[in-house]
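S.K.: I need the structure of the sequence given here:
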Amino acid sequence: MDSSPKEDLMTPSRFHIRDLPKLIVMAYHRWMASDPARLSAVVAYYAVLSLPALLVIVVNSVGAIWGPDIVAGNLSTQFQDILGPDNAKIIQEMILSTELSDKNILATVVGVGTLLFGATGVFYHLKVSLNQIWELKLTDEITWYKLAKDRLVSFGFVLVLGFLLLVSFILTALISILSEFLSSKLPEFVIYLAFTLDWVLSISVITFLFALIFKYLPDAKIRWKTVWVGAFLTAILFVVGKFLLALYFGATNPGSTYGAAGSLILILLWVSYSCLIFFFGAEFTKVFSIKYGYGIIPYEHFSRVKKKEVIIDKESQSAKIKP
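M.R.: Modelled structure (predicted):
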């Protein structure tokens, strides 16, 4: 392994829009080489395990301000749009069971602690996957302090997710009120206006979330300019992919083959496909950073590593490194 790839020493050049296709192709080849299917499957597995805990925290925290019924209704609608009304029942059942009990203080404390640990699992493993994609490796042994810090950062992203959800609900409500007000005066125009505003809102919220993930989740420093470019492209791909996945699930219903477990399989597939898109965005961000943003600088106790294929000649038993 080479701990100081030459590509990071390239002098940054000025970005031109005509360079975008070349960057996308370069990111695609690196994305394919990073085994994205395996990484996506791992994150999807932990996402399903973390889903009940995430729902409990989001519904109860955001619901304290916006109202738990409204939050639960919006979440149910979102999952129905993606998975369909029948397959989203498992999510609705999870949401209905998100009310925290205060009958036993000890049980509640233990339950909340378990929920916090479970909810941070998906972000922790997302961090591990991003470190692998950005070729970051810990040079020292993992300490309890490092693990605790990673979990704390992951929990911070759970809170950020809840905050963005709250902001999204408020803005969606304002757009709905504005659309209803204008519908009587501009009936044709308001349809396009509401659609455009909703699309811009989705792109903006998702871009902000992805930017925070790229900036603070991996164990490396990266410039904000690079982060915003990568997050914006990833958000567009994510929204388009979400729409295409909804069409695919609605037309084929791949979960029907698995019977009672079909809903769970669809959730796994949706998270896995979404992670594939997200990891491609992370790979694009790395490529863009190397070429236009002065590269990715590892934190202390971390280093950049570049894997190389070693070809062994059976006859001479000599090894040849393939760059």
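
S.K.: Could you use CA atoms for every contact and neighbour count after this?
M.R.: Will do.

S.K.: Give me the buried positions along the top helix by length along the chain.
M.R.: The longest helix of the chain (DSSP state H) is helix 144-183. The neighbour-count check on helix 144-183 (16 or more other CA atoms under 10 Å) flags 150-155, 157-159, 161-162, 164-166, 168-169, 172, 175, 179, 182 as buried.

S.K.: now swap in stretch 53-60 and tell me
M.R.: Residues of stretch 53-60 classed as buried: 53-60 (neighbour count, 16+ other CA under 10 Å).

S.K.: what residues does that stretch touch?
M.R.: Residues outside stretch 53-60 that contact it (CA atoms under 8 Å, 6 or more residues apart in numbering): 68, 71-72, 94-95, 98-100, 115-116, 118-119, 158, 162.

S.K.: Output the residues you listed in CSV; the columns should cover distance to residue 205 and secondary structure.
M.R.: Converted to CSV, the contacts of stretch 53-60 look like this (distance: CA to CA, whole Å; DSSP: H, G, I helix; E, B strand; the rest coil):
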residue, distance to residue 205, secondary structure
68, 21, helix
71, 17, helix
72, 19, helix
94, 25, helix
95, 23, helix
98, 25, coil
99, 27, coil
100, 28, coil
115, 25, helix
116, 24, helix
118, 24, helix
119, 21, helix
158, 15, helix
162, 12, helix
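
S.K.: element containing residue 101, please.
M.R.: In this assignment (DSSP states H and E), residue 101 forms part of neither any helix nor any strand.

S.K.: Next, work out how far apart it and residue 113 are.
M.R.: Relative to residue 113, residue 101 is positioned 14 Å away (CA to CA, to the nearest Å).

S.K.: Next, the second sequence, to be compared with the first:
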Amino acid sequence: MKRLEHISSLTRAILEEWTRHPVPRLAAALAFYTVLSLAPLLIIFAATAGLLVRGEAVQAALTKRFSYWVGDEAAALVERLLDSVIDPGFGLLPTLLGFLAMIVGASTVFVELQSGVASIMTDGAQGRGIKKLLRARITSLLTLIGAGLFLATTFLLESLLALAKRLYPASLPQLETVWLGLLDLLDLAMVAFFFSALLRFLPPVRVSWRQTFLGALLGALLFSLGRTLLGLYLLHGLVGSLYGAAGSLIVFLLWAYSSALVFYLAVITTKVVVSAGTSVVEQENHSLLGTFLL
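M.R.: Model (predicted):
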């Protein structure tokens, strides 16, 4: 009985926090910045993941991953972007300038993400100044690199699963079902871990790994559900016929928006858990990750 009361009060607190914050607007802004920065994000992800995996394999794995998450149309858009931005014929100066612009563009997404997290966790009471802006940029860049390494780790684990699959007879009819189930479990676990890391390091308040568990798990489950619902919508929807050539971009924008909503729900859940676990949430002038930077 007490457990049910606890779940009920926790759910009410989460819903109250959701209505107190402009979550749809925050998610829309994050989705917009994600689409604008898609090309630099992909290149930095590919470059970082390339430290652990061969470049050609990274590009193929990225395309496959987005096909799994968003669908074939959006995956084709990702593939075209990766092909168009990798051009070895550029000179040194344009390459350096392009790289700097890429860093700024890609980090903008994570600055917006960090700002949204801080707005929710502190009820809008955020600090200002050049030092805070610099710290936000550096933190977002490190988060970006971490995301690339996270993707590389996912690719490696998927490769190990594929190797294990080849060791067993292909004639077993149940093998394909087991394989797909393992891929889904791996995806769920990796997304939950990534959400947990973001919830641990991005907020400007102290959050323990244990306090991120519920929000990260809820976010990963809803992320997986959203992928399934988006797939059904694309199967029966009219996105391609309504928007024509821009259909793949619209699909990606829908996925980015729904994913942002899910993540901010995870942030709100974590805030409720933190508030329930401590009588006073200790405010810091910077995020936990930022303490190692400045």
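
S.K.: Tally up the residues packed near residue 6 of the second structure, please.
M.R.: The number of residues packed near residue 6 of the second structure is 11, by other CA atoms under 10 Å.

S.K.: That one: helix or strand, and which one exactly?
M.R.: helix 2-20.

S.K.: name the helices or strands packed onto the helix or strand following that helix?
M.R.: Downstream of helix 2-20 of the second structure, the first helix or strand assigned by DSSP H and E is helix 23-36. If you count contacts as 3 or more CA pairs under 8 Å, 6 or more residues apart in numbering; DSSP states H and E, helix 23-36 of the second structure packs onto helix 92-121, helix 247-277.

S.K.: quick one: helix 23-36 of the second structure aligns where in the first structure?
M.R.: The counterpart of helix 23-36 of the second structure in the first structure, using TM-score structural alignment, spans residues 36-49.

S.K.: That stretch against the second structure, how far on average?
M.R.: Aligned to the second structure and superposed, stretch 36-49 of the first structure gives a mean residue distance of 0.8 Å (mean CA distance after the TM-score superposition for the first structure).

S.K.: So which residues lie in contact with that stretch, not counting its own?
M.R.: Outside of stretch 36-49 of the first structure, the residues within contact range by CA under 8 Å, 6+ apart are 118, 121-122, 125-126, 129, 267-269, 271-273, 275-276, 279.

S.K.: hmm, 6 Å instead?
M.R.: 122, 268, 271-272, 275-276 (CA atoms under 6 Å, 6 or more residues apart in numbering).

S.K.: what's the answer for stretch 236-243 of the second structure, then?
M.R.: residue 247.

S.K.: same question, stretch 225-233 of the second structure
M.R.: With CA under 6 Å, 6+ apart as the test, stretch 225-233 of the second structure has contacts from residue 69.

S.K.: That stretch vs the first structure, average offset?
M.R.: Mean for stretch 225-233 of the second structure is 1.6 Å (mean CA distance after the TM-score superposition for the first structure).

S.K.: Which residue numbers in the first structure does that stretch align to?
M.R.: By TM-score structural alignment, stretch 225-233 of the second structure lines up with residues 240-248 in the first structure.

S.K.: what kind of secondary structure is the residue sitting furthest away from the middle of the second structure in?
M.R.: Taking CA atoms, centre = their mean, the residue of the second structure most remote from its mean C-alpha position is residue 171, at 37.2 Å. Of the three states, residue 171 of the second structure takes coil according to DSSP: H, G, I helix; E, B strand; the rest coil.

S.K.: how close does it get to residue 165 of the second structure?
M.R.: Counting by CA to CA, the gap from residue 171 of the second structure to residue 165 of the second structure is 12 Å.

S.K.: same thing with residue 282 of the second structure?
M.R.: From residue 282 of the second structure to residue 165 of the second structure the distance is 49 Å (CA to CA).

S.K.: Residue 47 of the second structure too?
M.R.: From residue 47 of the second structure over to residue 165 of the second structure (counting by CA to CA), the distance is 28 Å.

S.K.: what's the answer for residue 34 of the second structure, then?
M.R.: 35 Å.

S.K.: what does residue 92 of the second structure give?
M.R.: 44 Å.

S.K.: All set, thanks.
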